[in-house]
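>>> Requesting a structural model of the entry that follows:
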Amino acid sequence: RASYAERFSHVMVDEFQDTNPLQNELLCLLERGNLFRVGDERQSIYRFRHADVGLFREHRASAAADGRERSITQSFRSRGEVLDAIDLVFEGLWGDEFRPLEPGPEAWSSEPRMSPCVELLVTDRHKGRWDDRFEAQGAEGVEPFGSAMRGVTPWRAAEARLLARRVEELTTRGPFSYGEVVLLLRATTHIGVYERALEERGIPTYVLGGRGYWSQQQVGDLRAYLAALANPLDELALLSVLASPFAGISVDTLVILASSARAAHRNLWSALGEIGAGGAGDDIPEADAKCIEAFVERFGGERAAAARISIETLIDRVVTGSGYDRAILAMPAGDRRMANVRKLMRMAREFEAEEGRDLRGFIDFVAERDLITEREGHAPLEAEDLDAVKLMTIHRAKGLEFPVVCVADLGKGGREDDAALRISDDGRLGIRLASLEGEASDSAELSQMKEQGKLDDEEEERRIFYVAATRAQEHLVLSGATDLEKLSAPAALEEPMRWLWPTLAPGLAEMGARGEAREPYGHREVVVRCEVLRPEAVDDLLPAHDREPARPEPEPPGLEALTAPALAAVPVPEALPVSRLSYSSLARYERCGYRFYLERALGLPATGEARPAPRPGEANGEGLPGLVRGTVVHALLERLDPSRARLPEPEEVAEAIRVTGEPVREADVEELISMVAGFTGSPFFERLANARRVRAELPFAFTLDTKGGSLLVDGVVDVQAEEGDRLLVVDYKSDRLEGREPSVVVAASYSTQRLVYALATLRSGAPRAEVVYVFLERPDEPVAATFGASELPQLETQLLGVAEGVLAGRFEPSRAPHRGLCAGCPGQASLCVWGPERTQAEEPPPVGVVLGVNAG
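This is a model prediction of the structure:
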């Protein structure tokens, strides 16, 4: 403690009112009579983070007793008219404890741009009166406040429409610009209601913070699409995609599909595949059957290409290819919706720049970001200083200031914590007890704790409103709903408008639709412009064309938009750095450095059919493609338990093939079972069964130190087993050997992979590493190499030599191009130095170079 405390001559803590007991305890440990605390108890609004305003009060009282307290009550932010209104409200709420804000020297120096500077927009909160007013329209299915407000509580819809019209009057027809206005809300729950109300009047908006981005429909659609692309057995994701504009299938048909798939004990993707092949039943409408056929064909093609193109391109292809972009651009705020799509594409590009191409990884990354990110705003169309009305929470606005502040949704009441169990800070326990009659009642301790918590919450709600109101520089609009006919005194956690209007405008209940309230304050008068929206007189203040405004058409661009600006020449940039590699990345780089750069660093998508030329027996639809064959057999072997070998059932193999989107052939099923059977009958499988610990699909990662920093190398091994003083690493290969010796194939194609596996194993602390390749075509001839811990420096040097070209930014085309290597390369058509006579040539016979290792 002393060593830390002595490091600081002085310690200053700002926003001290928001500290919690633990933070305060840590600060006290540092204090040597040199701790300077700055704060304002009226701005303590983080109780949900365990902030305790009582700590501030205790320290302030202690400092005051020692003559070490200084108060600053002068405000240099707001106009005098705004400060007087704030002081009037809170002097009535907090009494003698409240110290009024004194206006700064500029507070009265100029005439206001619009007078009065304070406004009160009050909407009747009684739902029954609104229902009675629009009963006839409701019976006809007509939304009284427009289709954009469908499902919104009538009084909140009315308030949002009224506030949006007033913002239009202050901006479009008034002295303020859009960018000078902010709407502040207690929470993000209903922020979309106010955003839509503004946008439908042609007012540009910009949402800062909140969880609005992740809740946007287009973002959810794309997340579901990517999840289904990665795993079509994820039925929630697949159903979400089918119901979206990506497929456009009716809900009735989705119910039929899901029910029939469950009845047949099959997954939904398999059922879709049958319909896509023309097997739709009579119970599926013809239009939906055509949509399913088109979707299955398009989706299957995208799944086949997903591993070879960037995630950003996957999103772009489905959005443009399915017409999704046209569908969302035709909706209200279509440009904002499309910007959210582009934002997700940008996230994908940034993810791949750091992590490499990993669709499943990106899906998990987005899900984690959604879970832990407190405030993810909608995608901006411009910078944050664009000329648009901003919407944000009051907490987000703390410390900021704006010319015009509209505090909205003041009809939203607080929420009481109704937990059945509570533990107080001083250790008291409160619990809800069940009776023999099945009812429950709070214990005396719980009742006391709840009552005190309710009072504390109410006090903080008032401080939150204080923070919101004090953000205003020139103009303050207070908007909300309450029951003006409710005469009882406001209870704790009732809507803020309940206690607000009696102070600012005591005669509001008798006022007409519009008026002014004047209240004396000191030697001045607080003038408040008032609007009161009641159901019975709604047409006087909010006529039909304001309840559902016609969205104005955008103005056509002027002639200046047709003139392209002069652009300076862009210098040739350095090659993008690579900080993370896997074996597959290194292998792609070794095959062709230029294609690696185009796809990995630049993120260019593969073009056309990116599959290499088929092997003999795969042409004309005979046999599974090599990549699919390997994927399926690896999936089957992953489920294999060496301690009790069990061959997969034919239906299990068939289902594994269906998941890939390939047709199931009996010959393929038999071949795959035969491959697994050959391996389980081999001596090496018996060796695995006798190993001490066997783990399948084990991920690894290690770093290599380079001249420019460090390089992360990662990957996954098929099997790792502990055997005596060594770790055994096994890699299955489903390659067709075509007469070649397994050892020659390993030396020619997998030497770098073997090097990576050996390093990863030795880096884990194993004294010896044995890397074994098992070719399932000849499982009795495993290819093994053993490495000792003493060889670690030599192996690191070798791997750095392999990766040296990547680290140095050398991305040269392959010296031996051929059709299998160049198929689908984004540079083949016009960027590559090789012409089609080389890039479309047949593959030359394989030649291997054996990596120097100790046989073992």
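>>> switch to C-alpha atoms for all contacts and neighbour counts from now on
Noted.
>>> Okay, Y589 and A816: tell me how far apart.
Y589 sits 13 Å away from A816, taking C-alpha to C-alpha, to the nearest Å as the criterion.
>>> quick one: which of these two has more around it?
Higher neighbour count among Y589 and A816: Y589, with 24 against 14, using other C-alpha atoms under 10 Å.
>>> so who does that one touch?
Residues in contact with Y589 (C-alpha atoms under 8 Å, 6 or more residues apart in numbering) are 595-596, 806, 811.
>>> cool, D84 as well?
D84 neighbours (C-alpha under 8 Å, 6+ apart): 521, 526.
>>> Would you mind measuring from Y194 to S177?
18 Å.
>>> who has more neighbours, those two?
Y194 (23 against 17).
>>> Excluding sequence neighbours, find me the nearest residue to the residue nearest in space to the middle of the chain.
For the chain, D370 is the residue whose C-alpha lies nearest the centre (C-alpha atoms, centre = their mean; 3.8 Å). Excluding the flanking residues, the one nearest D370 by C-alpha to C-alpha, 6 or more residues apart in numbering is W214, at 6.4 Å.
>>> What lies in contact with the helix or strand encompassing the one you found?
In the assignment (DSSP states H and E), W214 maps to helix 212-215. For helix 212-215, contacts defined as C-alpha under 8 Å, 6+ apart pick out 188, 192, 219-220, 340, 370, 376-379.
>>> Only whichever of these are buried, select them in PyMOL.
To isolate the buried ones among these in PyMOL, judged by 16 or more other C-alpha atoms under 10 Å, type:
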select buried, resi 188+219+220+340+370+376+377+378+379
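>>> Alongside the first, I'd like the structure of this one:
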Amino acid sequence: RREQAGDGVLPLTMNYRSRPEVLAVVNHLFGADFGDEFQPLAASGDFPDPVFGAPVELLVTDKSTYSETDVHWRRGEARAIARRIRDLIAAGDAAPGEIVLLFAAGTDAEWYEEELRALGVTTYRSTGRGYFGQQQVVDLLAYLRLLRNRYDDEALVSVLASPFVGISNDGLVLLRRAAPKRPLFVALERELPATFPERDAQLLRAFRQRYDRLTAALARLSLERLCERIISEHDYDLAVLARWDGRRRYANLRKLARLARSYEELRGPDVEGFVRFVRDQEAVGARELEAVAEEEGGDAVRLLTIHAAKGLEFKVVVVADAGRDKAPPASHEILALSDGRFGFRVADPITSKPRGAYAYDAVQEARREEDRAERLRLYYVAMTRAIDRLIISGSIDPERTADDTTPIGWVLGRLDAKEEIERAGAEPVELEREGARVILRVDRFATEPEVTVESFPEDGQLALFDEGGVAGALPPLVPALQPLVEIAAPPVHRVRRLSFSALALFERCSYRYYAERVVGMRPTDERSAVPGTPGLAATEIGDAVHRLLELVSLEEPIPPDDLAARVRAWYPRVTDDELERIGGFVRSYCDSELARRVAALPGARPERPFAFEHDGVLLHGRLDVLQLEHEQAVVVDYKTNSLSEGTPEEIVEHDYRLQRLVYALACFRAGAQEVEVVYHFLERPDAVVSTVFRLDQVSDLEGELSEAIARINAGAFRPTPSEFICAGCPALDVICAGPRLRSASYAEHALATV
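I've put the predicted structure just below:
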């Protein structure tokens, strides 16, 4: 064939993808319009499995039947497609992952996805706005703008109307009236009007508290951490994860936080600069893909644009929304074609109306023909993506001639199917044109059947009240109703999110967890709880050690030269003994065999955040050190516990068992096949406890975590007192006797429980 072509063009007419029946329809539709340059396609693939019935279908929605209803015709088309896809899946003709919906424009693809979801069909949509246009990304960027400039009205309205706050439209209007000629935030700084809706007022007060906390922390947070704090402060992550596509939305938020981290590594912690960078990227059309979510690559029906499907193939292709009217070309003042022809419009000197000069009208008509040809080529690409079955769907109004120029109108015209559409009923109609066989299905609006209530003659109703009733007998008594089942009392506490520190607290003393995390009591000063303890509290010492270890290079573990100055700047009341103790903890790690091992690990990084969902609870936290390489993960956690409490192994098993399995599950969710969790008790360089988990243990770990969550939700909060655990507890000597509960004078029934 190459020799026959010589120096000319070698036509590629062999199709190794589609069935002959599909190609017969494609050849029939496009042969006449593409002219002599069109080369009919011939099937070269082997198809051992037959397709029952014609593999090409037309789903035509009659717009005129929807004109007097409250249902949009495009919604009707989406429902018809959803029903057809559900039938194909139920019949076993295709799995959801083998089906794709293709759109020339993804503007209304969400409607089609909603109808598929309503019928229980899993979907994955990659159409419409790009990554920077996703609503959750827009919301978070608006909040970042607001942190830099509280008087940015556009950002403030975006935040208030989003799930960050969620006030009503009436509340936004009243807020504008409260500060008519000033920035909108001024109304929040004043006292709200008495007529302001109470719910909106509560939401605004909560917003101000959280916003003020974030602005106060702005200077000391990295951009990535700031994004995480914004999301967690307002429970935006929970609002996102509650959506059916919540995993994808949450993945987009995490991706924006990672972009912020990358920006900060190059440009520094500049919030305004990062927002401007993202805006510039969107303005120049930078293509940023959405974060990969669970639905992508899974067994789900995909919704794509035709351009995104180029080079791909699918068992079932649905070319949807083919009845969309293409917007008329703009009335340009100057038109030019690639062949050199051009034209322009000038104002008529008498009427002042624009008139074409030179070949303007001819050039404009040629431009229309070019657009039409380009649209046909686009639909040619879409239809040739199909392997076994091709479904073309669109909406038309049979009485509207303008619909003849739409893609579905063009297809019906090529098939000369006007008469078949008019007489088509609920059953499909089979068409055959020059060897091309097509099944035609027409969807028309149908009202839901009304439920009829049996009526009785008025005389018969009144006869019931006559003495003796009807025929001298009263109707039989109704049977006795079943007694109402008593409604269970609501749970004391239903956990929605847990940090590893909260889990560790619950493991050590569930009653202190209840006091701090459920009731909201604030911990007291540990130094007053343990007489004779000067200087810093134990938690403050641990915090200082962790902050210093963040400054230590993992590749070259050397204590900071200005260790003492830094600690005194953080905690002015630190004593010399405590300073020496803190420095000893840091040196203990730097001199340890574990530090030398971590220095040799490729890709080890400090302070890595994690978050994952289990049993409807969002678990989150940070890992002191994480190394993830070749499906193997190593997690290092620093501990400043006193080893007088027991051996390192005993302390880990008693206090950090749940924390350890959460670390392991977080790494398994990130793709690791084996996870090693290492605890280093910094009181001694050799006080290291290492545990290795493998992938076959995941079910056991998840079961143990489920049991812990169930215990929290069960509300059985009982104190497990000790001198160490009770130090700083806000319930001590208020509603709990603390260590005195262990004495014989306190009977079992006197224990403080919930």
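>>> Which part of structure 2 matches the helix or strand following the helix holding W214 of structure 1?
For helix 212-215 of structure 1, the following helix or strand on the C-terminal side (DSSP H and E) is helix 217-230. Mapping helix 217-230 of structure 1 onto structure 2 (TM-score structural alignment) gives residues 135-148.
>>> go on, stretch 284-300 of structure 1?
Taken onto structure 2 by TM-score structural alignment, stretch 284-300 of structure 1 occupies residues 196-212 there.
>>> Identify all contacting residues around that stretch.
Contacts for stretch 196-212 of structure 2 (C-alpha under 8 Å, 6+ apart): 147, 165-168, 171, 174, 188, 192, 233-234.
>>> change it to 6 Å
Residues from elsewhere that reach stretch 196-212 of structure 2, judged by C-alpha atoms under 6 Å, 6 or more residues apart in numbering: I167.
>>> Off-centre distance for it?
Distance, stretch centre to chain centre, for stretch 196-212 of structure 2: 26 Å (C-alpha atoms, centre = their mean, to the nearest Å).
>>> One more: stretch 205-224 of structure 1?
On C-alpha atoms, centre = their mean, the centre of stretch 205-224 of structure 1 falls 8 Å from the chain's centre.
>>> Next, the distance between the ends of it.
Start-to-end, stretch 205-224 of structure 1 (C-alpha to C-alpha) is 27 Å.
>>> list the buried ones in it?
For stretch 205-224 of structure 1, burial by neighbour count (16+ other C-alpha under 10 Å) applies to 205-214, 218-224.
>>> what do you get for stretch 496-516 of structure 1?
Neighbour-count burial for stretch 496-516 of structure 1, counted by 16+ other C-alpha under 10 Å, picks out 496-501, 503-505, 508, 513, 516.
>>> measure that stretch end to end?
Where stretch 496-516 of structure 1 begins and where it ends lie 20 Å apart, using C-alpha to C-alpha.
>>> what's it in contact with?
Applying C-alpha under 6 Å, 6+ apart, the contact partners of stretch 496-516 of structure 1 are 89, 410-411, 482, 484, 517, 528-532.
>>> Now with 8 Å, please.
Stretch 496-516 of structure 1 is contacted by residues 85, 88-89, 92, 120, 122, 410-413, 462, 480-485, 490, 517-519, 527-534, 537, 540-541 when judged by C-alpha under 8 Å, 6+ apart.
>>> for stretch 397-411 of structure 1, same thing?
With C-alpha under 8 Å, 6+ apart, stretch 397-411 of structure 1 has contacts from 77, 125, 156, 159, 163, 180-186, 467-469, 471-482, 495-497.
>>> again, 7 Å this time
Applying C-alpha atoms under 7 Å, 6 or more residues apart in numbering, the external contacts of stretch 397-411 of structure 1 come out as 180-185, 467-468, 471-482, 495-497.
>>> Looking at structure 2, which helix is longest?
Selection of the longest helix in structure 2 by residue count, based on DSSP state H, yields helix 360-383.
>>> which of the buried residues of stretch 496-516 of structure 1 lies closest to G104 of structure 1?
Nearest to G104 of structure 1 among those: L504, at 22.6 Å, using C-alpha to C-alpha.
>>> Can you tell me how far the closest one is from A383 of structure 1?
37 Å.
>>> repeat for V532 of structure 1
According to C-alpha to C-alpha, V532 of structure 1 stands 36 Å off from A383 of structure 1.
>>> neighbour count winner among these two?
For V532 of structure 1 versus A383, neighbours defined as other C-alpha under 10 Å are more numerous around V532 (24 against 8).
>>> how much does the longest helix of structure 2 stray from structure 1?
Superposed on structure 1, helix 360-383 of structure 2 shows a mean distance to its aligned partners of 0.9 Å (mean C-alpha distance after the TM-score superposition for structure 1).
>>> In structure 1, what range does that helix match?
Against structure 1, helix 360-383 of structure 2 falls on residues 446-469 (TM-score structural alignment).
>>> so how far is the matching stretch off the chain centroid?
32 Å.
>>> which of the residues in that stretch are buried?
For stretch 446-469 of structure 1, by 16+ other C-alpha under 10 Å, it's 446, 449-450, 454-455, 457-469.
>>> if we can go back for a sec, and the angle for the helix or strand following the longest helix of structure 2 with helix 360-383?
The first helix or strand that comes after helix 360-383 of structure 2 along the chain, using DSSP H and E, is strand 386-396. Strand 386-396 of structure 2 runs at 130 degrees relative to helix 360-383, counting by axes from the mean of the first three to the mean of the last three C-alpha atoms, to 10 degrees.
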